[in-house]
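**Q** Structural data only, the sequence is not supplied:
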């Protein structure tokens, strides 16, 4: 049993208690109610109490409640969280990585932990972590701590996804035609891009491999974590690269001003206003014009262009608006005239944070050596990969098909034609807009329009046929005078009778929720009503399995009735696509099929009058109390008859919505073809 005195101030929430005990969160809530000896909260709120980790573990052992052995790393993590703020945790995680690789922490800006100066509590935790790593291994130990830290602070830190980093490295490898000796990332974050570059060029044998990996970030915590990541990665080449990662504001105080890199990879911060516009007005880096205050991204573009060695290649991620905003057109024109900007690649939404936006990748090339593969300096290559989602090679965030995207981009860079890319003369883009958005320059293919149009009409006919069938059945129904009104029973009474079970939705692990097309092994995530055409949310199978096991997620089963409880978005439906993961504004009703028909239940609960009676009407965020909703008392046979009618109603509603969506698509497509003169004369 752990010694309670080791960490008397460490506090954990109910979810962590459930994870330690290997049970669901509901079981822990039951223990609190039934056992007077259960430890009292030491903090938090009534809704989210915090408990002493030492007291919890002592109670679990004393009562024999621990079902599975607690992973040592899982046991240590609450002590990292107990350190308090984000920086203290991050610096200690970085120290773990550096010490595991025999590299002591070097002085850096930030708290004492950044320079390797730890207080007694942090030193003890570091010592125990290093001892544990002797059995777990450096990579697994550091990787676990870093992943937990990133998950805890997911809203504060945007990490470049691994597949996007690999794509950017592939692009640089194709475009750069010489030996890569120096790689730079001037906004390195947690080091994903430098790690990818190290894997690509850092393990070369002999003397022609990568010599330097250089990074910089204005956040000392992220700079320290990047150093640790690169140290843990290690390199097997005969001459491993020198690693230099510094903490400083790149635009205001470039720590690598004297470096000219063969490759620069960067995912810079976007939409910044306080980036140094006034104080950097005469900076020598603005060779193509001073960036407007609202165009911080173009400051980063020019910084990267200035950091390239002759023939060097820069690959960077930018918001799509940078390609078209009027304020930046003069700088874009200058980059085109100088032949520095060679390629603009549009990625599909979901490729990287923010997930709902299709980001762009810009490829820069400094003059001085060789010929550009695929396009001369008088031309620019535009690539639109927005359709590359949910393919057979799909992997990673948003269901993006990274295999197909990489293949399409590489072919375009090598000059191979194909759908989704075009080489445009620079002179054609030097108009008043200088709009570099790929979708606005890639011509539509007539064959593709013909296929798409026929598919849309096929979908329209399918919806119309289903709608006619449902309407034929429903239109034959006539209201009848039922005489005496059937007695009603509330959902609360049904729950007490064991006819159904209510399972409330829970907070979602935002770091693991993906957006976009859902793969076959993904479970959809429901947070309320999803607008047609909006990005679908889903969780990987691993996260769903773990979350259901620990009780941290509410996962539906076949024929569960899902209720959206916010009054303004009230809705009820039978989950025919289970398993689904429910967010906090939803609940699932799991019925006993020998007593209740789920379709009958859903149809009765969904009645608008029923929802009005059960609503709280307290504010704009009023909720419907699902336990106050009522249904008629009918026999099971009668329930099934009504349930079948409700199935027809839902089919009618679904097909009506589908017909409207496809009809709108057809109107847009026909209007587009008409404006291009691609429709035959009447």
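**A** Thanks, I have it. Note that the structure is predicted; figures quoted are calculated from it, not measured.
**Q** Could you use CA atoms for every contact and neighbour count after this?
**A** Will do.
**Q** name the helices or strands packed onto whichever strand in the chain runs longest?
**A** In the chain, taking DSSP state E as the definition, the longest strand is strand 308-318. For strand 308-318, the packing partners by 3 or more C-alpha pairs under 8 Å, 6 or more residues apart in numbering; DSSP states H and E come out as helix 162-175, strand 261-266, helix 296-307, strand 360-365.
**Q** for it, which positions count as buried?
**A** 308-309, 311-318 (16 or more other C-alpha atoms under 10 Å).
**Q** for the stretch 501-650 of the chain, what spans make up the strands?
**A** With DSSP state E, counting those that start in this stretch as the criterion, the stretch 501-650 of the chain has strands at 514-515, 523-526, 537-539, 554-555, 561-564, 571-574, 580-582, 586-591, 630-632.
**Q** Mind checking those for the one nearest to residue 369?
**A** Closest to residue 369 of the strands of the stretch 501-650 of the chain is strand 514-515 (C-alpha to C-alpha; 41.6 Å).
**Q** picking that back up, now do the longest strand of the chain and strand 360-365, the angle between them.
**A** 170 degrees (axes from the mean of the first three to the mean of the last three C-alpha atoms, to 10 degrees).
**Q** next, the one to line up against it:
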């Protein structure tokens, strides 16, 4: 495939043709002349943009490709997924050049291609293939749409493509965090700024950011300059290597990574930031809370996203209690499930205030069960600050009532004596009913059949035939760095990679379509097919890469699951020997039918796990409401 033959995936085609992704899938099945994939995997194929455009024209479905869309696809074509952020940052540098000096760009644009490549004052990142045609295409879009709008559009597509890896704060959540913090015109810090979403929304007069991922930090810096912010963004680990030591700002807003065990517990044990107690090893979020508090002036606010479990986990109760006693924790606002990209549960916004010297500690704290009503979150905080009547779904709770053995700050346990206290129960009930329907619909349709002896093969035989490649993650791997790593727990929970490591020889890179299985079965983990490329394989995991034209990865994952099924059901453990694992000899078409059934069974299992968590919350809300009189039987 030539470099200028840009590729697109199913989502791109849907956007080009202004249809849903299901329509694209239907076209592939119905039309024999639909273009064949030229790259990608069986589960995530890539097609030639030129061939797709020709096909859409032949079938009268063509919608003219916008220049911005074409530039985006060209950026994707010049590098791999791991370096795509560098390509986006390079495009940002070009657009900044036009933004700062339009007349200077017009002079450069008149040069021939070789001279342009030599004279353009933007460094080309390693591994990114840039030519004069790409530079001119990016510039043309910048001139036509405006450099700011052009770069925002490119960033939006980058975030959409890498949403699981970037974990960008949704704009609506970022907006309410900024409003609660009162960031407009203030000096604002975000110590885990990602690509700068919170800092841009803040409207700060001076914005400071730090981000572990160097590429994301570069993007954040470019975005801040485009939006006219006086900002500094530094790459690095905020907890281990604070880029702004001693800096005190008006407001800190932050959406830190959740559930980071390798956050620096050992080397930071005696750190002076832990005014409210040493954060337990498994409570990285409480380290972030205190890091943020250390950077605000007396009377300054911190608005930080927290996983819902941080309000009640037993190891963190001492720090939570000290935050309450010291008057630092002022509000806990529960949002809807999935509001934080790092968690599928319902996260909380913690609002903290650094006490003034000799200030009398407050006697109460605000609790809000906002769910999807973000206006309630902001309105309740404003009413609380102004001493006005609180809206429904919120209340103040005496701090002394929270300082028991558990120091449980879960809002659903406290926001119950309101005019409409059953709202929380009703909302959970609606979500549970919707989840039940989804659980049932995820089951595959399976028909009974007579047991038959199918010819079998083994993965070892397939490996010798070149159909599969088997790799294993390193036994030991450093927990420091900015390279995403899939852990055994990620595999068990079916979530995106949460680990981090540094690039080193011997690492196994995951590609979309790879099958990942636990080394030891019976741990609760199930083999899964990866949907995205880019992460590396963590310890205690196996990777099996298939030739998708000869072996369907979902079929393989199902066979591996069936092979370890008895140990999973009995709770026993055994080491998986993938080469001895047997699987039926089926045609690729039959494999895909079975693979789809296996995939849906795994989706059913994931849904029932979420159902168990939801049902526990529903039952607890029902008992609490019936006990305190805010619910009654009909």
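**A** Arrived safely, thanks for sending. This is a predicted model, so every value here is computed, not measured.
**Q** For the helices and strands packed on strand 308-318 of structure 1, give me CSV that also has mean neighbour count and distance to residue 335 of structure 1.
**A** Shown next, in CSV, are these (neighbours: other C-alpha atoms under 10 Å; distance: least, C-alpha to C-alpha, whole Å):
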stretch, mean neighbour count, distance to residue 335 of structure 1
helix 162-175, 21, 17
strand 261-266, 28, 17
helix 296-307, 23, 9
strand 360-365, 25, 9
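**Q** Adding distance to residue 33 of structure 1, write these out as TSV.
**A** Shown next, in TSV, are these (distance: least, C-alpha to C-alpha, whole Å):
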stretch	distance to residue 33 of structure 1
helix 162-175	45
strand 261-266	53
helix 296-307	55
strand 360-365	54
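**Q** Can you show me the strands along the stretch 351-500 of structure 2?
**A** 364-371, 394-398, 456-458, 468-472, 483-486, 499-501.
**Q** and those as JSON lines, adding distance to residue 50 of structure 2 and mean neighbour count?
**A** Putting the strands of the stretch 351-500 of structure 2 into JSON lines (distance: least, C-alpha to C-alpha, whole Å; neighbours: other C-alpha atoms under 10 Å) gives the following:
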{"stretch": "strand 364-371", "distance to residue 50 of structure 2": "45", "mean neighbour count": "23"}
{"stretch": "strand 394-398", "distance to residue 50 of structure 2": "55", "mean neighbour count": "20"}
{"stretch": "strand 456-458", "distance to residue 50 of structure 2": "41", "mean neighbour count": "13"}
{"stretch": "strand 468-472", "distance to residue 50 of structure 2": "32", "mean neighbour count": "18"}
{"stretch": "strand 483-486", "distance to residue 50 of structure 2": "33", "mean neighbour count": "22"}
{"stretch": "strand 499-501", "distance to residue 50 of structure 2": "38", "mean neighbour count": "22"}
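**Q** Figure out which of these is closest to residue 26 of structure 2.
**A** strand 468-472 (29.2 Å).
**Q** so the closest one matches what in structure 1?
**A** Counting by TM-score structural alignment, strand 468-472 of structure 2 falls onto no part of structure 1.
**Q** which helices and strands sit right next to that strand?
**A** Using 3+ C-alpha pairs under 8 Å, 6+ apart: strand 468-472 of structure 2 touches helix 459-464, strand 541-546.
**Q** let's see it at 7 Å
**A** If contacts are counted by 3 or more C-alpha pairs under 7 Å, 6 or more residues apart in numbering; DSSP states H and E, strand 468-472 of structure 2 sits against strand 541-546.
**Q** Onto which residues of structure 1 does the strand it packs on map?
**A** Using TM-score structural alignment, strand 541-546 of structure 2 pairs with nothing in structure 1.
**Q** Report the distance from the helix or strand that that strand is followed by to the chain centre.
**A** Using DSSP states H and E, the helix or strand that follows strand 541-546 of structure 2 in sequence is helix 553-563. Offset of helix 553-563 of structure 2 from its chain centre (C-alpha atoms, centre = their mean, to the nearest Å): 27 Å.
**Q** before we move on, what about stretch 426-436 of structure 1?
**A** 34 Å.
**Q** contact partners of it?
**A** 323-324, 326, 329, 332-333, 336, 378-380 (C-alpha atoms under 7 Å, 6 or more residues apart in numbering).
**Q** what range in structure 2 matches it?
**A** Taking TM-score structural alignment, stretch 426-436 of structure 1 hits residues 399-409 over in structure 2.
**Q** quick one: buried residues of that stretch?
**A** 399, 402-403, 406-409.
**Q** now those as JSON lines including distance to residue 50 of structure 2?
**A** Formatted as JSON lines, the buried residues of stretch 399-409 of structure 2 follow (distance: C-alpha to C-alpha, whole Å):
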{"residue": "399", "distance to residue 50 of structure 2": "64"}
{"residue": "402", "distance to residue 50 of structure 2": "63"}
{"residue": "403", "distance to residue 50 of structure 2": "65"}
{"residue": "406", "distance to residue 50 of structure 2": "62"}
{"residue": "407", "distance to residue 50 of structure 2": "61"}
{"residue": "408", "distance to residue 50 of structure 2": "58"}
{"residue": "409", "distance to residue 50 of structure 2": "56"}
